[in-house]
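whatever this is, show me its structure:
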Amino acid sequence: MNGAAASGGLKSAFSYCVQQVRNYDYHHYLCLLELPPSMRKAAFALRAFNVETARAMDVASDPKIGLMRLLWWREAIDKIFSDKLIEHPTAQALSSIISDHKINKSWLKRSVEARINDAQREVGEIPETIEELEKYAEDTVSTILYMTLQAGGIKSTAADHAASHIGKASGLLLLLKSLPYHASRNRLFSYIPSKVAENHGLLVNQGGPPEICMDSREGMCDAVFEMSSVANAHLQKARELAATVPKEAHSVLLPAVPAQVLLDSLNRAQFDVFDPRLARGILGIPPLWYQLKLKWHSWRGKY
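Okay, the predicted model is just below:
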């Protein structure tokens, strides 16, 4: 392939990444537009990779096909780091930013391994503690922020710590938002830990594996509140670090804003994840209001 064709192919690969993020992760798409132009390509490639792996199980008609897709991505990462060409636009964009920015392979692997482990859970198998979900959020969401910081050449322990907290908050809240979707697909609340369910009288044990009872709306709201409180504590900790986080890292940490918006929307709905208001606009608020919030934080260099 000649140089012009290669760069044309790469250009269309990055365009594909932007489109994927815009279509399937719109609240983060708007966050990425606030990044300095020099960081956007890498950020969109990383978010597109996250979209591919996060949606693998949802778009597959059969869970086995979804799992095969995730295993394909695990193999693709090894191939990329061995300089092998892969005919997939997101993989091509990733390959380009990995070679430009020396992105850490272990973070990409951690992200896809966490998705594989989640996909391999037995139907009805539920995590025991919130800590297990925090680890899942760290592995799938915080890692994207770490790699974006790395791509921007930002080396800061404080920024990494803030990214860890924001990823955990964001991951937990998005799992809560997805509860109605998972319940409609398989009638299961696979992302409410058994310890939390037990605290609120939602755990039923009828001889087989424990199940989460869907009858008590009040108990469900209380369980969601308990998990949201953990997410809120992570956001608070991330903001407490703001004074020590380098200025150039603040735009990378803007995903704290959509996490806060979702938390506020849950609060308004009294932590009822089935409230139809949560599905309106962007994370429960009008798009213009969301964009203004984001711009305001970005302009002030806050997250």
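
going by C-alpha atoms from here, please, whenever you check contacts or count neighbours.
Fine.

double-check residue 177 against residue 273; I have them as touching.
Yes - using C-alpha atoms under 8 Å, residue 177 is in contact with residue 273, at 6.3 Å.

neighbours of residue 171, how many?
24 (other C-alpha atoms under 10 Å).

gap between it and residue 135?
9 Å (C-alpha to C-alpha, to the nearest Å).

just the helices in the stretch 1-150 of the chain please.
For the stretch 1-150 of the chain, the helices defined by DSSP state H, counting those that start in this stretch cover 3-24, 26-32, 37-59, 63-81, 89-101, 105-119, 130-137, 143-151.

just give the closest residue to residue 28, not the sequence neighbours.
Of all residues not flanking residue 28 in the chain, residue 255 sits nearest, at 6.6 Å (C-alpha to C-alpha, 6 or more residues apart in numbering).

next, count neighbours for the one you found.
Residue 255 has 24 nearby residues by other C-alpha under 10 Å.

list the contacts for it?
With contacts defined as C-alpha atoms under 8 Å, 6 or more residues apart in numbering, residue 255 is in contact with 28, 31, 166, 170, 303.

could you do residue 212 as well?
So residue 212 contacts 188-189, 194, 197, 202-204 (C-alpha under 8 Å, 6+ apart).

buried among the residues you listed? Make that a PyMOL selection.
To isolate the buried members of these in PyMOL, using 16 or more other C-alpha atoms under 10 Å:
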select buried, resi 188+189+194+197+202+203+204
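
would you turn the contacts of residue 212 into TSV with distance to residue 43 and secondary structure?
Output for those, formatted as TSV (distance: C-alpha to C-alpha, whole Å; DSSP: H, G, I helix; E, B strand; the rest coil):
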residue	distance to residue 43	secondary structure
188	33	coil
189	32	coil
194	35	helix
197	36	helix
202	40	coil
203	40	strand
204	43	strand
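
second chain to compare with the first, below:
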Amino acid sequence: MAEPDPTLVEPVRERDLPRYYSVLFAPQNVREELFSLYAFAVEAEKVADVVQEATLGEIRLTWWRDSLDLAVAGQASGSPIVDRLALALRERGLSADALVALTEARHGDLYADPPATLADLEGRMGETQSSLFQLGGLFLGGEAGEIAEAAGHAGIAYGVAMSLWDGARARARGRLVIPSELLQTVGLSPQEAYSAEAKELVAPIGELVTFGRMHRSRAAAALRNVRGRARSAFLPLHAADVLLARIARDPTRFLVSPQPMPALSVLSRMVFAGFGMGR
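Presented below is the predicted three-dimensional model:
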């Protein structure tokens, strides 16, 4: 069987390494579909980093959404990522609604306003991350009802961990994942948080780490209902464990300078967890 198209693989390897690793534990005949799903999400996430004006970002995100609609209807979109993903959705009779919602949620990345509350953060992570756990599990043969709760909590835990790990880059670009309600507890407005000393954000980051770990724990409990190969879609949660632990030890480090993904630690956790899943 041919290896997955590099056009699908490389965006995931470059920007979402834990999910890239997780696909390697999936059956070979599903890997290309999974890479197309995660590559689509990566391309939507990248928009905010490559545009200079929010209006241009709005146009790009609308193009991704409209291209997916076109491809799901059976027409060529002009994007190998979108065309392969749409084929996978059609073959499984799955709706593209969650991916449309993902592109809509990414519009928020184009602006400086952080989420107002933890509930708002949960909603954002649900649309941008939980949907990927859900669809990944479905691509791997899981049942929607068995996956849903685990996917919901997993997306929040993973999204918080990855966002905090990228805190220095995001802050430099004028974006912040820390909700306004947590900033207010230390007397900071969102605007002040961008220029505040890193030590002033230690307490809010600690709250977010606790929040992420709470959802990680709930995801672990819900994963008892997820059977078979679908469990490999949840392997990125082990990256969240590694990242949250390191952030908790030294929160300011992740606001001062960008940190490389601890690839070996993440992969070793996944290998250990993946032994019992079967291939």
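
what does stretch 103-111 of the first structure correspond to over in the second structure?
Residues 94-102 of the second structure are matched to stretch 103-111 of the first structure when aligned by TM-score structural alignment.

let me fix that, I meant to ask about stretch 161-173 of the first structure.
Residue span in the second structure matched to stretch 161-173 of the first structure, by TM-score structural alignment: 149-161.

that stretch vs the first structure, mean deviation?
Its matched residues in the first structure lie on average 1.0 Å from stretch 149-161 of the second structure after superposition (mean C-alpha distance after the TM-score superposition for the first structure).

check the offset of that stretch from the chain's centre.
9 Å (C-alpha atoms, centre = their mean, to the nearest Å).

what's residue 248 of the first structure aligned with over in the second structure?
By TM-score structural alignment, residue 248 of the first structure lines up with residue 229.

quick check: closest non-adjacent residue to its match.
Closest to residue 229 of the second structure by C-alpha to C-alpha, 6+ apart is residue 140, at 5.9 Å.

the one you found matches what in the first structure?
Checking TM-score structural alignment: residue 140 of the second structure goes with residue 152.

quick one: the strands in the stretch 201-303 of the first structure?
203-204, 211-212 (DSSP state E, counting those that start in this stretch).

distance to residue 14 of the first structure added to those, as CSV?
Shown next, in CSV, are the strands of the stretch 201-303 of the first structure (distance: least, C-alpha to C-alpha, whole Å):
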stretch, distance to residue 14 of the first structure
strand 203-204, 46
strand 211-212, 42
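
who wins for proximity to residue 115 of the first structure among the ones you listed?
strand 211-212 (22.2 Å; C-alpha to C-alpha).

compared with the second structure, how much does the closest one deviate?
Mean for strand 211-212 of the first structure is 3.4 Å (mean C-alpha distance after the TM-score superposition for the first structure).

hang on, residue 31 of the first structure packs against residue 256?
No - when contacts are counted by C-alpha under 8 Å, residue 31 of the first structure is not listed as touching residue 256 (9.7 Å).

which of the two has more residues huddled nearby?
Applying other C-alpha under 10 Å to residue 31 of the first structure and residue 256 shows that residue 256 carries more neighbours, namely 27 against 21.

and the more buried one, how close does it get to residue 227 of the first structure?
Residue 256 of the first structure is 17 Å from residue 227 of the first structure, by C-alpha to C-alpha.

got it, and residue 89 of the first structure?
Applying C-alpha to C-alpha to residue 89 of the first structure and residue 227 of the first structure gives a distance of 36 Å.

that older thread, mind checking how far the residue nearest to residue 28 of the first structure is from residue 234 of the first structure?
13 Å.

need the residues touching each of the two.
Joint contacts of residue 255 of the first structure and residue 234 (C-alpha under 8 Å, 6+ apart) are residue 166.

skip the chain neighbours and tell me the closest residue to residue 198 of the second structure.
Using C-alpha to C-alpha, 6+ apart, the nearest residue to residue 198 of the second structure is residue 252, at 5.3 Å.

all good on my end, thank you.
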